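**Q** sequence first, predicted coordinates after that:
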Amino acid sequence: MQCPFLNRFGANYLRNYAEILYQSYGIFCPVISKTIHTNNEKKLSPLSPIPFSVKSTRSYSTKRYSVDTTLADYDVRSDNDNAIDTANENSTFPYEKFFNEQILKKKKDHSYRVFKRVNRLAGDGLFPHALEYSSQSERPITVWCANDYLGISAHPNVKNAVKEALDIHGSGAGGTRNIAGNSLHHERLERKLADLHQKEAALLFTSCFVANDSTLFTLAKLLPNCHIFSDSGNHASMIQGIRNSGVRKHIFRHNDVNHLRVLLQQVDKVTPKIVAFETVHSMTGAICPLEELLDVAHEYGAITFIDEVHAVGLYGDHGAGVGERDGVLPKMDIISGTLGKAFGNIGGYIAGSSSLIDMVRSYAAGFIFTTSLPPTVVCGALEAINILASEEGRELRSLHQRNVSYLKNLLLREGFPVEDTPSHIIPIKIGDPLICTQISNMLMEKFGHYIQSINYPTVARGQEKLRLAPTPFHTFEMMNALVTDLKKVWDKLELSTNVPLTPNGCMFCRNESCWHQDNCPDLECGIPNCPRLELSVAA
């Protein structure tokens, strides 16, 4: 008969830690306890053979229980770990079964993602069209949901800049900027970004996710006894940097200046503090009260970290974002932005004082140990920024805002549940992941409109939506056709337009008695299975 206790552990575990098990738990075993009594009488050394079927390969102190480690230091199997089968020593963890179970969970709650197979087109007059291959046959579609907000990726000057850089410098950067060299193109782009945001310096990253994560982590770890104050609606990249830093964090309600003030008052003014938030929220389209947040942060001795990812290129006289539009660039301490949305390329950056940028450059692992952006991307982005800072850029922004207003009003006139937003993002509230996906699929398959459904974990459960982002190149005819076809899909699925734009109770836990209500200000609220805790990691 196999031992019901030892049967829970694998052969390798027993081989390595048998002596610890023997010393710690043998006394409770009706068989082993007898040998312990005998061994104590004979003053048995722990290095002597023990009545297990395996031998320890480690040396421990000869004093009973005085070992150089304890069971707590090792990964002892929990009661919930039912997937592990250690009936024989050849058993291993059923990895593939576990992976499939995790996928099945996503499919059951309709949050499993199936990527559309889409090749965007950038030829003359083709943007914002694309070719779609999900049905195994090529067919043309119109894209309504991309973040290439101004179509600058298809601009002939940007494409030419990329082509010239490819011919001269090749396709890759060759490594990190420390190893492969610091190209003049990188330096020129950083100077341009610093000037754009009226800062002393800027630093390029491979993405804005890396820029946010690395910068917040590095600052928080280096500033002594730092506290971070984070907007509850912040992007996952900011949350990850804050969480990984391990410093004290305080979550204020989304865009709530008064709540931020209350939290800041609880920390000594001389204590280093970072207030982190976004200007334009990517899913709701909300725009923060920027100057008020900046003023409150500085009043209590904090520096500010502002994510302008969904604003750069789109707002301000030169496309520097909401900060430029509102005339508060000098008040913004650290600005993060992306080259991958309105600037039509890929990559991220931060801008700030020269000493701050140099410190991040010197300490941030996400910058130091990552291959730098290739010259094609850097040259294309530089040209895009120049275009959007010019008169042509101002004309594009004007057309963009006109089209956003037209489509939004058309949808509202037809009774669709459009969430109120002051920005260029148009969210249509659905509130059900399966229905949201069905609408997206029908629009694509039957009418050739690509609008990706936005489900958990990008948004909280119950906040599923269609997210539209019309560009200056979507014509009135195209927008009229979209709304007409959307109505057909709505009728086909027998949907109501009476969708509540705000949920009952807490946005994340759906508990009507929860005081969080619209936005969860505390990621450590302790509510069982709170989706906000998952969202903060997975979004």
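**A** Cool, the structure landed. These numbers come from a predicted model, not from an experiment. Numbering: from 1, shown residues only.

**Q** rest of the way, CA atoms for contacts and neighbours
**A** Noted.

**Q** which parts of the stretch 51-200 of the chain are helices?
**A** Taking DSSP state H, counting those that start in this stretch, the helices of the stretch 51-200 of the chain run over residues 95-108, 156-169, 184-196.

**Q** helix or strand: which one has residue 470?
**A** Using DSSP states H and E, residue 470 is not contained in any helix or strand.

**Q** no, scratch that, I was asking about residue 410
**A** helix 391-413.

**Q** now for that helix, which elements pack on it?
**A** Under the contact criterion of 3 or more C-alpha pairs under 8 Å, 6 or more residues apart in numbering; DSSP states H and E, helix 391-413 touches helix 375-388, helix 476-492.

**Q** surely residue 260 touches residue 252?
**A** Yes: under the criterion of C-alpha atoms under 8 Å, residue 260 makes contact with residue 252 at 5.4 Å.

**Q** joint contacts of those two?
**A** Jointly contacting residue 260 and residue 252 under the rule C-alpha atoms under 8 Å, 6 or more residues apart in numbering are residue 229.

**Q** quick one, strands of this protein?
**A** In the chain, the strands defined using DSSP state E lie at 118-120, 129-132, 139-143, 201-205, 227-231, 248-252, 273-278, 303-307, 334-338, 348-352, 426-429, 449-450, 453-454, 465-468.

**Q** looking at the ones you listed, which is closest to residue 264?
**A** strand 227-231 (7.9 Å; C-alpha to C-alpha).

**Q** A further structure is provided below for comparison with the first:
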Amino acid sequence: METLARTSMNVCPFVKAHTADGLRKLAHDHGLLAMAQHCPVMGPALRAERHYSTATKPAHARAEGVAVAAAKVSRSVDNPVELDGFKTNEKPFNYDAAVSEQLEAKRKDHSYRYFNNINRLANEFPKAHRAREDDKVMVWCSNDYLGMSKNQQVYETMVKTMQKYGVGSGGTRNIAGHNRHAINLETEVAALHKKEAALVFTSCFVANDSVLTLFGKRFPNGVIFSDELNHASMIVGIKNARIKKHLFKHNDMKHLEQLLSMYPKSTPKLIAFESVYSMCGSVSPIEKICDLAEKYGALTFLDEVHAVGMYGPHGAGVAEHLDFDAHLKAGIASPSYKTVMSRVDLITGTLGKSFGVVGGYVAGSCNLMDWIRSFAPGFIFTTTLPPAVMAGLATSIRIVRRNIEDRVNQQKNVRYVKKQFANLGIPVIPNPSHIIPLLIGNPTDCKKASDILLNKHKIYVQAINFPSVPRGTERLRITPSPHHGKEISDQLIAAVEDVWKSLGLKRVSDWEAFGGHCGVGSANHESVVPLWTDDQIKLTNADLNPNVIGPVFKQLEVSSGIRL
């Protein structure tokens, strides 16, 4: 058809007699095909029966009438149909077949996901029931790390707020209006990380995507440096940024510096990384990354999703934990010197894990928060969280800040479970955090192990397969809370031992003979020291600065927009 059109432009008096705008108008009015019947070149071709067709490449498609004509084609593929004087045997794309093929491929490569029906019980935490309410299981893989989803004070705050303000927010802040609950929550988040300001999103996935995308859109000549194990939300945000990017080897500072040194200091740069990597439990060298960022002129973007609530004297995350004593002494105030947390430019976190509800946030300088508030579509055009949710979250943050004993008890339970697994030779991927990944190494056995724990032992631990982890590193991921005491832990340990025996899974000695894998059984793997020291896990709430009890914070202007 395109060849005919080009020929017609040279020899057809009809085409020569019309301007390009005139032809576009005919196409828009659906008269182009009818007029073309009179063309000495196009007419005979259009009246001839067409037994096959080749789709025009989208980049070269010009006539608007084509889409209109195509819409008239019958969905029937059995017989040719007439289209403005000619017939076609073109078949519509078979979407069902294509989708089925993709799903079948996912099943064959063992990356297909199965969701279990798990209904967590607030009054029996960490228990849940399955489809039947009398079929109860013990949950060992939840990210409700501190059990705040069942906290009575948070619950009462949410109910009271909901009764007064309803169940929804009514829309975006720009359309539906701003409210005190958003301002209060963002003030609490900023105070937690000792930053000038903060913004709350519907999830940390949205926060990460929005901020990283914005960096690329506003600095098109910039570069993003990303740890190779970063979460999917950061990967998506970096892709959406559509600027140059580099992946550096996980926690490899030499590789990161090598990449940073490729660019002038004046080039806009951002280093994106996490504090605790949730699938393996490793912890990033935040201070060293900040050193490199200052040396090469880069912003630092730290995701503390799997650390907030559990690290630092007040639960602000690993960045706070690295200056533990100074923050413990200062309470809600900032220490007298520049801390690791104050050196990080942007900190993101979740409100749906250790804080027990839902949502995400970013904290940083007042100027950066106003920039994100003003330009990020993911913030501007998303319905804000309901008032009851935000009120409950503000309450949750205040409780977590002043309750170091929950953090301590969680770490004690983590230490106990890791020690018992070590005694049995159960392969735990070594790390200094609260994550307990049990290495299995293949998707089939990983799914079987999860099913046996659930169906035989009434213990829920989800199998972690590709793409959450690389192929060949499949694992069970266990996350103790302060409520998983010794009795519950002993039940888990006995059940896991039974699974390892039943399936003949590799133990530490087997991986050692294999040469080591994921740090398990590796001769050159260094001993991992827990982030929480022996002295720190002896602390109680009485050791906190009294200023963390019922603090009064000045509300943030940036939440509503800064008035000049």
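**A** In hand now; what should we look at? What you see is a predicted model, and the numbers here were worked out from it, not measured in a lab.

**Q** picking that back up, neighbour count: residue 260 and residue 252 of structure 1, which is higher?
**A** Between residue 260 of structure 1 and residue 252, counted using other C-alpha atoms under 10 Å, residue 252 has the larger neighbour count: 26 against 22.

**Q** count the residues that sit near the closest residue in space to residue 447 of structure 2 that isn't next to it in sequence.
**A** Once flanking residues are discounted, residue 447 of structure 2 sits nearest to residue 463: 5.5 Å by C-alpha to C-alpha, 6 or more residues apart in numbering. Other residues near residue 463 of structure 2 come to 22 when the count uses other C-alpha under 10 Å.

**Q** identify the residue of structure 1 aligned to residue 463 of structure 2.
**A** Following TM-score structural alignment, the counterpart assigned to residue 463 of structure 2 within structure 1 is residue 453.

**Q** what about the closest residue to residue 54 of structure 1 other than its chain neighbours, neighbour count?
**A** Leaving aside its chain neighbours, residue 54 of structure 1 sits nearest to residue 15 (5.3 Å; criterion: C-alpha to C-alpha, 6+ apart). Number of residues near residue 15 of structure 1 (other C-alpha under 10 Å) recorded here: 16.

**Q** in structure 1, what stretch matches stretch 342-355 of structure 2?
**A** Stretch 342-355 of structure 2 maps onto residues 330-343 of structure 1, going by TM-score structural alignment.

**Q** and stretch 409-418 of structure 2, by the same measure?
**A** So stretch 409-418 of structure 2 sits over residues 399-408 in structure 1, by TM-score structural alignment.

**Q** how far does that stretch sit from its chain's centre?
**A** In terms of C-alpha atoms, centre = their mean, to the nearest Å, the centre of stretch 399-408 of structure 1 is found 28 Å from the chain centre.

**Q** residues of it that come out buried?
**A** Neighbour counts using 16 or more other C-alpha atoms under 10 Å place 399, 400, 401, 403, 404, 405, 407, 408 of stretch 399-408 of structure 1 among the buried residues.

**Q** next one: stretch 431-448 of structure 1
**A** For stretch 431-448 of structure 1, using 16+ other C-alpha under 10 Å, the buried residues are 431, 433, 435-437, 439-445, 447-448.

**Q** and what of stretch 119-135 of structure 1?
**A** 120, 122, 127, 128, 129, 130, 131, 132.

**Q** could I get these as TSV with distance to residue 34 of structure 1?
**A** Listed next are these as TSV, based on distance: C-alpha to C-alpha, whole Å:
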residue	distance to residue 34 of structure 1
120	75
122	81
127	82
128	80
129	80
130	77
131	76
132	73
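
**Q** and these, which is closest to residue 32 of structure 1?
**A** residue 132 (68.2 Å).

**Q** for that closest one, what is the corresponding residue in structure 2?
**A** In structure 2, residue 132 of structure 1 lands on residue 130 (TM-score structural alignment).

**Q** surely its match meets residue 121?
**A** No: contact criterion C-alpha under 8 Å: residue 130 of structure 2 and residue 121 do not qualify, at 10.5 Å.

**Q** how many other residues sit next to the closest residue to residue 332 of structure 1 other than its chain neighbours?
**A** Leaving out its chain neighbours, the residue that sits closest to residue 332 of structure 1 by C-alpha to C-alpha, 6+ apart is residue 304, at 6.3 Å. Other residues near residue 304 of structure 1 number 23, with proximity taken as other C-alpha under 10 Å.
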